[in-house]
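> coords please:
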Amino acid sequence: MGSGPEEVWLAAWASGGRSNEERKRNKGEETLCWIKLRSMGGCMSSMSSKPIVGSTIRSVGAPRGETKSTNDGGKDKPAALVSDSATASKADSNPSPSKAFEDLKISSQLRKFTFNELRSAASNFQPDGLLGEGGFGCVYKGWIEKYGTAPVKPGTGLTVAIKMLSHDRIQGHKEWLAEVNLLGDLRHPNLVKLIGYCIEDDQRLLVYEFMQRGNLENHLFRRSLDLPWSTRIKIALGAARGLAFLHEEAERRVIYRDFKTSNILLDADFNAKLSDFGLAKAGPEGDKTHVTTRVMGTFGYAAPEYVMTGHLTPRSDVYSFGVVLLEIMTGRRTMDKRRPAREQNLVEWARPYLGKKRQFYRIIDPRLHGNFSVKGAQKVAELVQACVGRNAKARPLMSEVVAVLKPLVDLNDIASSSASFRAMTKERAASIAASPTMESHTRQPKRSISRGSSPYLQPMRSLSPGSEP
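Predicted coordinates for the structure are as follows:
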């Protein structure tokens, strides 16, 4: 399959900052990456011959009834922003069992499951139990003993989400190890709980707590019922606390590296928890200012200086948080080709309005109908501006972000009663009347989109063999 225009453009963008010589040297590898990416199908259950591609499935952690299509162009799949030329054989990416156990640092808090136990817990991995497609494989709903590993009857015991590594994912084992080694030792109310794991022959599975309300992406962009402003701020605060813990409080400081709406899961009370730690990296130690690594993440969320240099810092996560906060504020995706050219990149479109008290109303999600706090929205706009600033060192710490967001939850100065908001609403209505297509993309139409033609520029995680990401 040939590369389309957006694929060619992304490959060039991902190699930014390198010399022509380096680009020539790496051209073959980048082309190979794209061939692999575009030839991959959707997730297929190892227990069923029925392919999942093209079917409608539920998102990770979503309750029955919250659906998503796997044909949305991989919007919630991490992007391949590959920047180095290190290569390794496929055999190296699928290590022997003995080598796998050497790399595995097992936390005493984790339960070890057998494959048969998890297969029974997930009702033989049947398609009707599929919750979604995660960063490296399929996720199924299952039921296990509350304090053990044995499977129980559906609807009893402890409800869990079981993530299974796809056997053809070259990078998958390293990501599986990262999840077990990092998340196994981390416990925080705003991090999804890793309950246990399975490593048996070539099988790699992870068992998480089940999150009843799915992910933030679904609620912002797919659900018919819109999130109230207070709930949006609650979610943003919870996610900020999760990042602050990773950056500043955890015994081993962690850079998350793939912060985005689809990785923010929600429990029954809309408490936010970060999930999918496959790309997470240990932060710099001692007098080091950054970690040098392959550029990986999701297009639109990755900090520009990280993309250009491969230098990863906690401020890279702060930028990503600013992008998500802007999505929460505007109800728009970070990248959306359905919009007019000047509005496709959310950060660049919104940047001129963020610091202006009389103009920030223009970027507030119109579906809120003025039911938001004026002071709260102003603070959020200022916070977004600070987080997505081009000078990485000037971005705030996540603990400072938490301090700004915390008092915003209880503000009740509603914008609809503000004269400024009413004036802006009239102006917007007049603009729409003059140009009916101006805001015709506020809500995404609910229709299937084939792979390779997605209006969202968020390609998949790199599958190319290479050095430790």
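
> alpha carbons only for contacts and neighbour counts from here, please
Fine.

> Can you say which helix or strand has the closest residue to L194 other than its chain neighbours in it?
Of all residues not flanking L194 in the chain, Y208 sits nearest, at 4.6 Å (C-alpha to C-alpha, 6 or more residues apart in numbering). Assigned by DSSP states H and E, Y208 falls within strand 203-209.

> ok, now how distant is the residue nearest to L194 from G184?
Using C-alpha to C-alpha, to the nearest Å, Y208 is found at 11 Å from G184.

> can you check R111 too?
Distance from R111 to G184, by C-alpha to C-alpha: 10 Å.

> The two: which is more packed in?
Shown here are R111 and G184; by other C-alpha atoms under 10 Å, G184 has more neighbours (21 against 17).

> mind listing the helices for the protein?
5-14, 20-39, 90-93, 97-103, 115-121, 172-178, 216-221, 229-244, 304-309, 314-330, 346-354, 374-387, 398-405, 419-434 (DSSP state H).

> can you pull the contacts of the residue nearest to A282 when sequence neighbours are not counted?
With sequence-adjacent residues excluded and distances taken as C-alpha to C-alpha, 6+ apart, A282 is closest to V254, at 4.5 Å. Residues near V254 by C-alpha atoms under 8 Å, 6 or more residues apart in numbering: L246, H247, A280, K281, A282, G283.

> Here is the second sequence; please produce its structure so I can put it next to the first one:
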Amino acid sequence: MGNGLKSCKQKHTSPLMNTPLLEEEEAENLRIFSVKELKKATKDFKIEKVVEGEDAYVQTFYKGYISDETTSKLPVSVMEGLIHSQHGLEEWKISKEEAESLGQISHPNLVKLLGYCCEDNRSLLVFEYLQKETLEHHIFQKEEALPWATRVKIAVGIAQGVAFIHSIKNSPLHQELRMHNILLDEQYNAKFLYLDSKKQCWPIDWTFAGTKYMSPEYLGADIVRLETDVYTFGVILLELFTGLKEISIHLERLRTRPFLFTEIIDPRLGSHYPVNAATKMGILIQICTTKHRKERPLMQQVVDVLNSV
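I've put the predicted structure just below:
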């Protein structure tokens, strides 16, 4: 593991670069819904939750049930978006072509898009429903602590999803890589909600909040690269294993003394975690969040390291 972590810094010579990604799932044809169908499925668009990120985007989710070939009641999550603009909140629009394109992107660690509705001037996306809710909910809002091994499993899943998007898109997720955008299924497999076309809707002059996720190159020069996602992932790792929302001071300390990570691990875990693995996790967080973006590892290298923790 020690050698594996060191090799992350040597991105251009590391044999980890040749490690194959988790294979893409075969995409299925998307179902086209009418507003009437979704209104009935969601009991007149009864809101389940509203997510306001630090970007310009507001996501409204409606839980619903649709019929399919195997069951008469398949739970789904219907999403509708709003965008902050100069004129206030405006509806986020997605075309049929964009929805179909999004539906072609399928992976075990992405929330599965089942269908869409582009009708009556509304844009609605229908996703699989994940029972365990968001990672943010489990880390920051529940008293019951996720075990160490479960957190590692979640970290691997997130990393695999990000590595996959990097491999097929060669573009960063940026604002989409957030705790509230990561959901868990019954087996605590992590899946994040990917909305590629959402990025095209951000106002040019929009100032993002939530700077703890933002890399130095973005804050200083508005540079967004694949390495920017690696930085954000390192911050999410720190939140995942410590349960801390305010992590700026700890992040700065870990950059020079990663061994201090064992002092801030989520106290709800008690002593129920492997100390050696925790030390290695601290080093990985340090490498991912280094201020020099070219020294950060590739996401596939991060996957390999996490799989060996």
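
> follow-up on the earlier one: just so I know, which of the helices of the first structure lies nearest V192 of the first structure?
Among those, the nearest to V192 of the first structure by C-alpha to C-alpha is helix 229-244 (9.6 Å).

> Comparing the helices of the first structure, which stretch has the densest surroundings?
helix 314-330 (a mean of 26; mean count of other C-alpha atoms under 10 Å).

> Have a look at how far, on average, that helix is from the second structure.
When the second structure is overlaid, helix 314-330 of the first structure sits 0.6 Å from its aligned residues on average, using mean C-alpha distance after the TM-score superposition for the first structure.

> same for that helix, what does it pack against?
helix 229-244, helix 346-354, helix 374-387 (3 or more C-alpha pairs under 8 Å, 6 or more residues apart in numbering; DSSP states H and E).

> ok, back up a step: identify each buried residue in the strand holding Y208 of the first structure, please.
Buried positions in strand 203-209 of the first structure, judged by neighbour count with 16 or more other C-alpha atoms under 10 Å: R204, L205, L206, V207, Y208, E209.

> ok, back up a step: alignment lookup: the residue nearest to L194 of the first structure to the second structure.
Residue pairing (TM-score structural alignment): Y208 of the first structure is matched to F127 of the second structure.

> pretty sure its match is in contact with V111, am I right?
Yes - assessed by C-alpha atoms under 8 Å, F127 of the second structure is found in contact with V111 at 6.7 Å.

> Roughly how far does D276 of the first structure sit from V307 of the first structure?
20 Å.

> Could you find the counterpart of E400 of the first structure in the second structure?
Matched by TM-score structural alignment, E400 of the first structure corresponds to Q301 in the second structure.

> Ignoring the adjacent residues along the chain, who's closest to the alignment partner in the first structure of V162 of the second structure?
Counting by TM-score structural alignment, V162 of the second structure corresponds to L243 in the first structure. Of all residues not flanking L243 of the first structure in the chain, M398 sits nearest, at 6.5 Å (C-alpha to C-alpha, 6+ apart).

> correct me, but that neighbour touches A240?
Yes - under the criterion of C-alpha under 8 Å, M398 of the first structure makes contact with A240 at 6.4 Å.

> The helices and strands packed on helix 314-330 of the first structure: which one's closest to R428 of the first structure?
Among these, the nearest to R428 of the first structure by C-alpha to C-alpha is helix 346-354 (14.7 Å).

> Summarise which helices and strands the closest one is packed against.
Going by 3+ C-alpha pairs under 8 Å, 6+ apart, helix 346-354 of the first structure lies up against helix 314-330, helix 374-387.

> that older thread, turn the buried residues of strand 203-209 of the first structure into JSON lines, including distance to S420 of the first structure.
Below are the buried residues of strand 203-209 of the first structure laid out as JSON lines (distance: C-alpha to C-alpha, whole Å):
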{"residue": "R204", "distance to S420 of the first structure": "56"}
{"residue": "L205", "distance to S420 of the first structure": "54"}
{"residue": "L206", "distance to S420 of the first structure": "51"}
{"residue": "V207", "distance to S420 of the first structure": "50"}
{"residue": "Y208", "distance to S420 of the first structure": "47"}
{"residue": "E209", "distance to S420 of the first structure": "45"}
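
> closest to E29 of the first structure among these?
Distances from E29 of the first structure to those, taken by C-alpha to C-alpha, are shortest for R204, at 27.2 Å.

> List the residues that contact that closest one.
Contacts of R204 of the first structure (C-alpha under 8 Å, 6+ apart): M164, L165, H173, W176, Y197, C198.

> Tell me the spacing between it and S224 of the first structure.
From R204 of the first structure to S224 of the first structure the distance is 36 Å (C-alpha to C-alpha).

> And for R362 of the first structure?
From R362 of the first structure over to S224 of the first structure (counting by C-alpha to C-alpha), the distance is 22 Å.

> Pick out whichever of these two has more residues nearby.
R362 (17 against 11).

> can I assume that one is in contact with M424?
Yes - applying C-alpha under 8 Å, one finds R362 of the first structure in contact with M424, separated by 7.4 Å.

> circling back to that earlier point, roughly how far does the match of Y208 of the first structure sit from Q301 of the second structure?
Distance from F127 of the second structure to Q301 of the second structure, by C-alpha to C-alpha: 29 Å.

> Repeat that for Q104 of the second structure.
For Q104 of the second structure, the distance to Q301 of the second structure - C-alpha to C-alpha - is 25 Å.

> Over to T70 of the second structure?
The value you get for T70 of the second structure to Q301 of the second structure, if C-alpha to C-alpha is used, is 39 Å.

> Now do the same for F299 of the first structure: its match in the second structure.
Checking TM-score structural alignment: F299 of the first structure goes with T211.
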